[in-house]
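>>> Just a sequence and a predicted model for now, questions to come.
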Amino acid sequence: MRRLAAVLLLIPLAGLAVGAADYAQLPGGNFRTALKYEDRKGATRIAPFALMRKPVTNAEFLAFVRSQPQWRRDRVARVFAEPRYLSHWTSADALGAKALPQQPVVQVSWFAAQAYCEAQDARLPSWDEWEYAAAADETRRDARRDPAWRERILRWYSHPSNQALARTGLQAPNAYGVQDLHGLVWEWTEDFSSLLVAGDNRNQGDADNAKFCGAGALSMDDRDNYAVLMRVAMLSSLNAEDTTANMGFRCAKDLK
């Protein structure tokens, strides 16, 4: 991740806050991830943080692109976004029928998502923060042991990925006031590339081993939490310039 962060320093940012996103404040605390790490035993201490209540929408990302035109699809450097970047928009600065204003923005790379968050004096959430927020249902901060709740989440994965996306905010807020963590889009995290790592990659002098900062998750600690495993596998299959038709994002902020 240090390599990705260094590349981002080359991108000029206007320092403008884009939109007025609504953030929920999460208290943090001790949290046991469903992933098993080599260098982490027991629960992890998560500091209080703020998280966008809903994913970033097409309308919000369009405002960002217009304020920082280096992120238009016809101007962005290919090292930061592959050719499919925002390809469903009618033009470089217009949405169209396939990208309605209140739908979550997709076909956006990790670099672009991180740049958007930085323009709001924010950042992408870490995996721990995202998993912590996503463990809550409408009334409980941690519903992961409830089979009915897990089954409800898994039903999303049975839907064809070519279905039209719903608008953001249709789901009921969870116990923290955050919406759409499940059932709408996949979401980028700040440390997406360090979630899974094969042992041979780390033992054979891989020139790209910087992306495996921290001990990667070698196996699931909670094998019943299949939805988490699917998300980790999805994120770990991507490079930072990649885009997909169902990958969106939301931003997070540290709380002092």
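It's in. Numbers count the residues shown, from 1 in each chain.

>>> only C-alpha atoms for contact and neighbour calcs from this point on.
OK.

>>> Just list the residues touching A136, thanks.
Residues in contact with A136 (Cα atoms under 8 Å, 6 or more residues apart in numbering) are 142-144, 174-176.

>>> Give me the subset of the residues you listed lying in helices.
In this view, the contacts of A136 have no member that belongs to helices under DSSP state H.

>>> any idea which of the residues you listed is the one closest to V232?
Closest to V232 out of the contacts of A136 is R144 (16.3 Å), distances taken as Cα to Cα.

>>> Quick check: the gap between the closest residue to the closest one other than its chain neighbours and A34.
The spatially closest residue to R144, leaving aside those adjacent along the chain, is A135, at 5.9 Å (Cα to Cα, 6 or more residues apart in numbering). According to Cα to Cα, to the nearest Å, A135 and A34 sit 10 Å apart.

>>> one more structure, for comparison:
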Amino acid sequence: MIEIPGGEVVVGDEGKERTVHVDAFFIDEHEVTNAEYGEVVATHEYREGAAGHPVTHVTFHEAQAYCEKRKARLPTGDEWEKAARGTDGRLYPWGNTLARRKPHPFYSGVVKKTAGSNRKDVSPYGVRDMAGSVWEWTDAGDGDQRETRGGLWNLHLDFEYSKTLDRNRLPADSRFLFLGFRCARSAN
């Protein structure tokens, strides 16, 4: 896990930004992988060669239970956004400029590659794959509707739809090929 220092962060949609304080916390460097998930959930199966790929087809409650077994939790929406945007409110983990090259489908949620292997998708804190790979569950939302964060390149194959401020709401029991998660833990 990577430690994210406490402090102010710009969060929210373009034109509707707000500054909030986030306490120090830790967050996984990359999404939870099939192998990591399988160490905790013995019934988890995945195809040969996919041990290092982000785990997917996991509901909000399953992701939450996995994190709890690791003595962690899902990140809040503000924590996820701070880990992705840094303190300067950047649009993408690497800055405010749209990447010149389209994302390679190997980093999408359908054609998976080892978690954390995209050398360009790195936040100011060193957190990887926050603008691509798979959507990620967060602890934000209410009731049956939960918030996901992160880019989903297999849907758009364009960085424009992978901004650090993008969010989606899904039913908590959703299972998709392009939906995974990472864990967080309070620093105190």
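Cool, the structure landed. Predicted model, so just to flag it, every value in this text is computed and none were measured.

>>> and P104 of structure 1, how many neighbours does it have?
28 (other Cα atoms under 10 Å).

>>> Next up, the contacts around the counterpart of it in structure 2.
Aligned counterpart of P104 of structure 1 in structure 2: P54 (TM-score structural alignment). Neighbour list for P54 of structure 2: 31-34, 112, 114-115, 133-134, 180 [criterion: Cα under 8 Å, 6+ apart].

>>> Looking at the residues you listed, which is nearest H61 of structure 2?
For these, the nearest to H61 of structure 2 is G180 (11.9 Å; Cα to Cα).

>>> where's the corresponding residue of structure 1 for the closest one relative to V105 of structure 1, distance?
Alignment note (TM-score structural alignment): G180 of structure 2 maps to G248 of structure 1. For G248 of structure 1, the distance to V105 of structure 1 (Cα to Cα) stands at 6 Å.

>>> more crowded one of these two?
V105 (30 against 25).

>>> My guess is that one contacts L62. True?
No. Using Cα atoms under 8 Å, V105 of structure 1 makes no contact with L62, being 9.1 Å away.

>>> before we move on, back to that, which residues do G248 and V105 of structure 1 both contact?
Going by Cα under 8 Å, 6+ apart, residues that sit against G248 of structure 1 and also against V105 are 55-56.

>>> Could you tell me the end-to-end distance of stretch 248-256 of structure 1?
27 Å.

>>> how big's the offset between the strand or helix carrying A84 of structure 2 and structure 1?
In this structure, A84 of structure 2 sits in helix 77-85 according to DSSP states H and E. Mean deviation of helix 77-85 of structure 2 relative to structure 1 after superposition (mean Cα distance after the TM-score superposition for structure 1): 0.9 Å.

>>> which bit of structure 1 covers that helix?
Taking TM-score structural alignment, helix 77-85 of structure 2 hits residues 127-135 over in structure 1.

>>> can you map out the helices along the stretch 151-256 of structure 1?
Counting by DSSP state H, counting those that start in this stretch, the segments of the stretch 151-256 of structure 1 that form helices are 199-203, 226-236.
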